[in-house]
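> Dropping a prediction and its sequence here:
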Amino acid sequence: MASGRAPAQPAAGRPGRSRRVSITLLVVMAVAIACTVMASMSAAAIVGSTSCSRDPALLNVAVSTDLAPAIQQIARVFNGEDHSVGGRCAQVQVTEEDSATAAGQIDGQQAQPGLPPVDAWIPDSSLWVDVARSYPLGAQAVQPTGLNVAESPLMLAMSASAAAATQAFAVTPGWNLLLPASVGGPPASLGLRVELPDPQQSATGLATLVEMSRLLGNSPAARASFAKFVFSAQTTTDFGNPISLAAFVASAGPPANEHPVTVTSEQAVLAYDRANPGQPLAARYPIGAVSPLGSPKLDYPFVLTTASPLELAAARMFEKALQQGYAASVIRYDGFRSADGVGDSSPRSFGLSAQPIQPAVTPTSSEAQTTLQAWQKLGVGSRDLTLIDASAAMDTPDGNGSQTLEQALTQASALGLSLFPDTTNMGLWEFSADLTGTKPYRQLVSVGPLPAELGLITRRQQLQQIIETLQPTQAPAGLYGSILAAYQQMQASYRPEFANAVLVLTAGIDNAPGDISAATLLARLRAITNPDRKVEIVAIMFGNAGNFTALQQVASATGGGAYEITDPTQILKVFFEAISQRLCNPGCSAP
């Protein structure tokens, strides 16, 4: 079954958002550098090897990097058969191109100088066709033919050593293997590290995200669980070839001895196993308790993207060639299944042939788009002004008999700060009464990037130090006036590339003489709220003496939420519930 050709190598994809990136990525990125040069060389070789040398009708086919070697072989045979169209010789030129990159080229979202125009396209998944057609230029250019050239189901994969150490595959796993323990995943003691191919760059990652969304559902609690999954997973490039999978496996060995788990295609698993017969991957087809769940598949559709009658005629000829038995045999020889789902047999030592496979229901374009948008919303960096209550109300017992509200707030704030990634911008105010002249609030740390240096320490470290040393005053609380000032500050300095918010940590009591009322605050917020400069208020109330109803109304007026906590560790739950509000459509309920 081994083809003897060098495995296809990944190209750089469409620019994505900044996320935590696995160390494995540093190794994988090195593979991508020579891709464009290799693609152009292989394309030129195909054309140059034919007898048609004068003014051919040239069809440029952009093909997913994993399938490109097989399609190149089919194109060589096609080019040698002297096909003609409009009195000219029809020739096929195959360009290896990462599917996300090709989609950006076709839909106009990412120009690719130096690459030839795409006349026909074979991405690794129909999901990319939906993405391209969601833009006006793509909707005009992309013409599906209904032909799928190949198939490759997706699998959960680990190194053999990690699978043996954790027994994660002792029974056939479901998608819950990728979840954190707190929302139904395996015990944290297993030490699994989920490496998720970036859904903005990888159909494998996007299909995985769809399955996770289906598994969790769409309730308020499910949105919080989905946010926990997104924040717990490490974003990587696609593990779609033996080189990238070798880097993945290496991270499970000494000295790290980690337990990474990822999702990759059956074809990539077979290619890796053939290259490493003495140490095959541990890989399983995921199953699901309900019918939509199971193993999604990469389906490699053949799509037309040219309006030229001559090139369309050549594309139709090549489409017929792709449906011939020879083409199916070449595709299966490279480890793919042909379009009818049939694959060549694999060695028993690989452990794939005896496994049951439960096909997942193919996602609709709207389901995939909604899921991808959820990922993008959760990935937007946050810009937060934290408003901490330093009034006398915080010096009262927390109700649990062990500490004051201020001590509980300090513990909760330290835990909460650790959850914010370095992409966060954050600042800190405290409030009680008359802290800055007659103003009830004062700035302790300006809003800015958490990792930025402020003197000898970072902003994150400065926030941590201040939080740990905050002491309540004996003054009353000017809560509502401070909230309004913080909201106006964040609205005036609004940054559209962030999710902008005011985080209020308070006992919920407003008793400062001369401060505005809750009703006045609500009226002012409703008057100045601007959907084009959206700033959410997220209020967290400690104890039970405050006016929680008023905080709920204030937060709701800005699209935010209010939460009561009686234990500092509840801040973890609040964090994910609050951030999952980004997934709400207008009017959806808070967790």
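Structure's in. What do you need? Numbering: from 1, shown residues only.

> contacts and neighbour counts: CA atoms only from here.
Fine.

> for stretch 551-568, which positions count as buried?
551-568 (16 or more other Cα atoms under 10 Å).

> Kindly check the end-to-end length of it for me.
19 Å (Cα to Cα, to the nearest Å).

> Could you report the distance from residue 499 to residue 375?
From residue 499 to residue 375 the distance is 14 Å (Cα to Cα).

> Looking at the two, which one has more neighbours?
Using other Cα atoms under 10 Å as the criterion, residue 499 and residue 375 rank with residue 499 on top: 23 against 20.

> Help me confirm that the more buried one comes into contact with residue 382.
Yes - when contacts are counted by Cα atoms under 8 Å, residue 499 is listed as touching residue 382 (4.6 Å).

> Which residue ranges of the stretch 351-500 of the chain form strands?
Per DSSP state E, counting those that start in this stretch, the stretch 351-500 of the chain carries strands over the ranges 382-389, 425-436, 439-449, 453-454, 457-458, 499-506.

> Next one for the comparison:
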Amino acid sequence: MAHGHLHRSSPPRNARLSLPITLVVVLVLGASGGGAAWYAAGHRHAGVGSAAAAAPVSCPAGPTTVTAAVAPELASVLTPVLAAQPVPCVRVVMTAADSADTARFLAGSGAAPAGVRGRPDVWIPETSLWLELARATGAGQALLPQNGNSVADSPTVVAAPKAVAGLLGGQGAFSWEELVMMALARSQGAASGSSGSSGPSGPVVAIADPTHDGAGLSALIVLNAMLAQAVNDPQVKVGITGFVKGMADNVAPSPVQLAGKVFPASEQQIFTYNHGKPGAPLAALYPSDGSASLDYPMVVLNGADNAHAVAANRLLTYLQTGAQDALRQKGFRSPDGGPSPVLAADPELRGDQLAAAKRADYGAAGQALTLWASLTKQLRMLAVVDVSGSMAQAVPGTGQTRLQLTAAASEKAMALFGSHAAMGLWTFTTTHDAAGSTVIDQVLPIAELGAAEPGGGTHGQRMIAAYGALADKAGSRNGLYDVLLAAYQNVQKGWDPTRTNTVAVFTDGKDDDLNSMTSDQLIAKLQAAVDPARPIRVFVVALGTDVDLTLLNKITAVTGGAAVHFSDMGQMTAAILGSTDTR
């Protein structure tokens, strides 16, 4: 995975859609040097633009019209620059267009963005990630080359209120891993009831919709890579997934709406925000394991005739040279990520340092969006709680029993998942006799938490009451295998394609194989029941020292789930959040 710096900059999406900026500019571009070749990706033109602008030229055939769909934040800078007609013989019709919407349009999977009328000659998205996604279809590959040429750059950073940035290390060492740990600490402070952008437990981490926001997508790629690297550590996998799920629960259409929280943004966007003199400026944190830059590649669509190719190439030359000062004044860096005195003037940025442009591995964007689609699906979960006698044991340092800890963490997770999540509750133990038969109590069926109940109140309120009423029951053995299979089969019967279907089992013991089946028999039955087209993941959240995590992970792996061991309510809350997906 090629990580990069954090970046992104674009005005609120509603502004983009309601006020598309369409610019018609006559540029002076010499036609005399025809046949100029396209430069390789990343090539920098040095001093060519000013020379071309100064040369006397004529346009006997009239200017060549080039239509361009451009990322809104870049279009807003180029509008006055190109209106001044700095180069002859090219007429540019420029439209500010949402990069993600344009990518879907060019891929043949979406409508044209507001203001875009047909296929443009030139496209400048905020990041090459959108170019990659647009080329994921045959239609996109037919229209678009694999690479573009960067005309500006802005590193993806983590934006945070100044006070919170200090807690995260300020201008010192900082990493995504550190942010994940701090955000998980906040979710683990379940009982504190703290609110706001930060509290004793850590910051609220949010994200602009990564299906439309380049910085959000860049950050998601890093987190997806972290998840892949934790393939052999189920506990870490669940923790990272819980972190991403927490971001998904604090999503906004654009970064502008996230001020006051901690979120991925572009350096340029923070510059623009702070330039407006807000009461609480944002600080930029530069992760050492940063994400892909916003590289603003200029792409000429395939099929251009010679006149348009020459005109577009000279437009590129000008944008990489003559337009650079105007772009720097608005907080962009040069394509190579070089230092900027304009950015350096903002004490909350590191504009005096090189922020070398970074690129993500090819294919990483699609993989990250697949993760996002999974985690933003509403949850459908059956919680299964062990109420055997050992769950009455106290958990050191918590002042709670194992059962009380489980109930409190589950209630906390319910609030974090929201009223549209669907949940149900079962309990299990065994009879207090030599046979030790498994006893399953189907306390509440799976239903949407916000759904009204016939007797009054909501299903969520009934779930909270049921958790509060849980009591341990004497039992001679643990009937884990019986209940795990029964719960899987129950969720399978009502499988919902629009939701993430999950079984979460909370227990402090291990099955002694003396009930209905052995572990091998359970694995065989699960393997026979699993349908890859109708996935149901089983997670076991274990307490105490009597659990066999190795065996439980072998069992849950059949379903794509995991078994994790936690000892306090915060850790358990994070585990429940992470039980939506660990892939």
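Good, I have the coordinates. Keep in mind that this is a model prediction, so the values were computed, not measured.

> Out of the strands of the stretch 351-500 of structure 1, flag the one nearest residue 217 of structure 1.
strand 499-506 (24.1 Å; Cα to Cα).

> tilt between the closest one and strand 425-436?
40 degrees (axes from the mean of the first three to the mean of the last three Cα atoms, to 10 degrees).

> So which bits of the next helix or strand after strand 499-506 of structure 1 are buried?
The helix or strand immediately downstream of strand 499-506 of structure 1 is helix 518-528, counting by DSSP states H and E. For helix 518-528 of structure 1, burial by neighbour count (16+ other Cα under 10 Å) applies to 518, 521-522, 525.

> likewise stretch 154-164 of structure 1?
154-159, 161-163.

> Among these, which one sits closest to residue 338 of structure 1?
Closest to residue 338 of structure 1, out of all of the buried residues of stretch 154-164 of structure 1 and judged by Cα to Cα, is residue 154, at 15.0 Å.

> My reading is that the closest one is in a strand; is that accurate?
Yes - counting by DSSP: H, G, I helix; E, B strand; the rest coil, residue 154 of structure 1 is found in a strand.

> Now it. Nearest residue, chain neighbours left out?
Using Cα to Cα, 6 or more residues apart in numbering and skipping the chain neighbours, the partner closest in space to residue 154 of structure 1 is residue 265 (4.4 Å).

> Contacts only, for the one you found.
152-155, 204, 240, 297-298 (Cα atoms under 8 Å, 6 or more residues apart in numbering).

> tell me the two of those that are most distant?
The largest separation in the contacts of residue 265 of structure 1, counting by Cα to Cα, is between 240 and 297 at 13.4 Å.

> helix/strand/coil for residue 337 of structure 2?
coil.

> And for it, the neighbour number?
If you count neighbours by other Cα under 10 Å, residue 337 of structure 2 ends up with 21.

> List the contacts of it.
In this structure, residue 337 of structure 2 makes contact with 153-155, 354-357, judged by Cα under 8 Å, 6+ apart.

> again, 7 Å this time
153, 354-357 (Cα atoms under 7 Å, 6 or more residues apart in numbering).

> again, but for residue 64 of structure 2
89-91, 307-308, 311.

> what do you get if the cut-off is 10 Å, keeping everything else the same?
Going by Cα atoms under 10 Å, 6 or more residues apart in numbering, residue 64 of structure 2 touches 26-27, 29, 31, 88-92, 307-308, 310-312.

> Since that was my last question, I'll sign off now.
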